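S.K.: Predicted model and sequence below, questions to follow.
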Amino acid sequence: MADKEKLRIDKYLWAIRVFKTRTLATEACKAGRVKLNGQNIKPSYEVKIGEVYHVSKGIERKQIRVTGLSFNRTDAKTAVTFYEDITPEEDTFKFKSSFHAPALSRDRGTGRPTKKDRREIDDLLDNEQEKRGFWENEED
């Protein structure tokens, strides 16, 4: 029963549905995308209730406080009861706003863009990336 009380961080992140597979959770830990108090943690680290983990998944960054231990993967409604998402609102909105960027599209049959069109497209993309803060220093 003592072994049942221990839970690895990779299995926990998989069980609460942060990552789709346990392998992805393990690779994220090994790559340094899961942190505790600013320090990278190994996939075998034991989860403790009350700890806050910083998880980077693509451009999404989350802060998760452990409220319970889930040893098996459950449905999403149940999984939410085992953690508290304490990500600051400005980080949450920054992530969501990147999906509302204007989409570039060209009508079918118009051919390739001219050199002038290409420059305008590049300028538009550069301006959008600067607005979203892509050129700032990141944690990774």
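M.R.: That came in fine, so what should we check first?

S.K.: going forward, measure contacts between C-alpha atoms and count neighbours the same way
M.R.: Will do.

S.K.: Show me where the protein has its strands.
M.R.: Using DSSP state E, the strands of the chain run over 34-36, 39-40, 52-57, 60-66, 83-85.

S.K.: now for these, which one comes closest to residue 20?
M.R.: Between residue 20 and the strands of the chain, the tightest spacing by Cα to Cα is seen for strand 52-57, at 11.2 Å.

S.K.: circling back to that earlier point, could you save the strands of the chain as JSON lines and add columns showing distance to residue 108 and mean neighbour count?
M.R.: Converted to JSON lines, those look like this (distance: least, Cα to Cα, whole Å; neighbours: other Cα atoms under 10 Å):
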{"stretch": "strand 34-36", "distance to residue 108": "44", "mean neighbour count": "19"}
{"stretch": "strand 39-40", "distance to residue 108": "48", "mean neighbour count": "14"}
{"stretch": "strand 52-57", "distance to residue 108": "35", "mean neighbour count": "19"}
{"stretch": "strand 60-66", "distance to residue 108": "33", "mean neighbour count": "18"}
{"stretch": "strand 83-85", "distance to residue 108": "44", "mean neighbour count": "16"}
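
S.K.: this is the comparison structure:
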Amino acid sequence: MEPTSVRVDSWLWAVRLVKTRAAATAACRAGHVTLRGERAKAAAPVRVGDEVRIRVAGRERVVIARRLLIKRVSAVVAAECLTDLTPPEPPRVEAPAVVARDRGAGRPTKRERRDLDRLRGR
């Protein structure tokens, strides 16, 4: 028989949104987890259909609980237990090329310094 509610820190760990249960508890304490639009404590109950938002690695994940789990399961089963509504990540901006001079080439000339500055975007 499936439970009617589960602790939010336990559920986050069980569906593999965080690596450890301690990390889930720490995220709750730090205010990185919201449940039904409000900040959640680690022991807050999650029910089927609840929206859970968690900030992990500088990115906010938005998920809907479709099934409740107490124990950690495989990634395939965990994916079936939630609906991921996280918006796609914005495209990365390319960094300018790193300029390296050969060792022993001496100091750059004024012209080479201007070229290097242009490459670095200055």
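M.R.: In hand now; what should we look at? Keep in mind that this is a model prediction, so the values were computed, not measured.

S.K.: Put one on top of the other, what's the TM-score?
M.R.: Laid over one another, the chains give 0.75 as their TM-score (TM-score structural alignment, normalised by the length of structure 2), with 114 aligned residues with a Cα RMSD of 3.1 Å.

S.K.: now for the strands of structure 1, which one comes closest to residue 73 of structure 1?
M.R.: Closest to residue 73 of structure 1 of the strands of structure 1 is strand 83-85 (Cα to Cα; 13.3 Å).

S.K.: hmm, who's touching the single longest helix found in structure 2?
M.R.: Ordering each helix of structure 2 by length in residues (DSSP state H) puts helix 110-120 first. With Cα atoms under 8 Å, 6 or more residues apart in numbering as the test, helix 110-120 of structure 2 has contacts from 96, 97, 98, 99.

S.K.: burial of the second one, as a residue count?
M.R.: Residues near residue 97 of structure 2, counting by other Cα atoms under 10 Å, number 9.

S.K.: and what of the first one?
M.R.: Neighbours of residue 96 of structure 2 under the rule other Cα under 10 Å: 10.

S.K.: Let me see the contact set for residue 62 of structure 2.
M.R.: Residue 62 of structure 2 makes contact with 51, 52, 53, 54, 84, 85, 86, according to Cα under 8 Å, 6+ apart.

S.K.: Check residue 7 of structure 2 too.
M.R.: By Cα under 8 Å, 6+ apart, the contact list for residue 7 of structure 2 reads 42, 43, 44, 45, 46.

S.K.: which one is the residue minimising distance to the centre of structure 1 nearest to, not counting chain neighbours?
M.R.: In structure 1, the residue lying closest to the centroid (Cα atoms, centre = their mean) is residue 57, at 2.7 Å. Among residues not flanking residue 57 of structure 1 along the chain, residue 33 sits closest, at 7.3 Å (Cα to Cα, 6 or more residues apart in numbering).

S.K.: again, but for residue 30 of structure 1
M.R.: Counting by Cα to Cα, 6+ apart, the residue nearest residue 30 of structure 1 is residue 42, at 6.2 Å.

S.K.: and the gap between the one you found and residue 114 of structure 1?
M.R.: 51 Å (Cα to Cα, to the nearest Å).

S.K.: who has more neighbours, these two?
M.R.: residue 42 (19 against 9).

S.K.: wait, doesn't the more buried one sit right on residue 29?
M.R.: Yes: the pair residue 42 of structure 1 and residue 29 passes the contact test of Cα atoms under 8 Å, sitting 5.6 Å apart.

S.K.: can you give me the helices for structure 1?
M.R.: 9-15, 22-30, 76-79, 89-97, 115-132.
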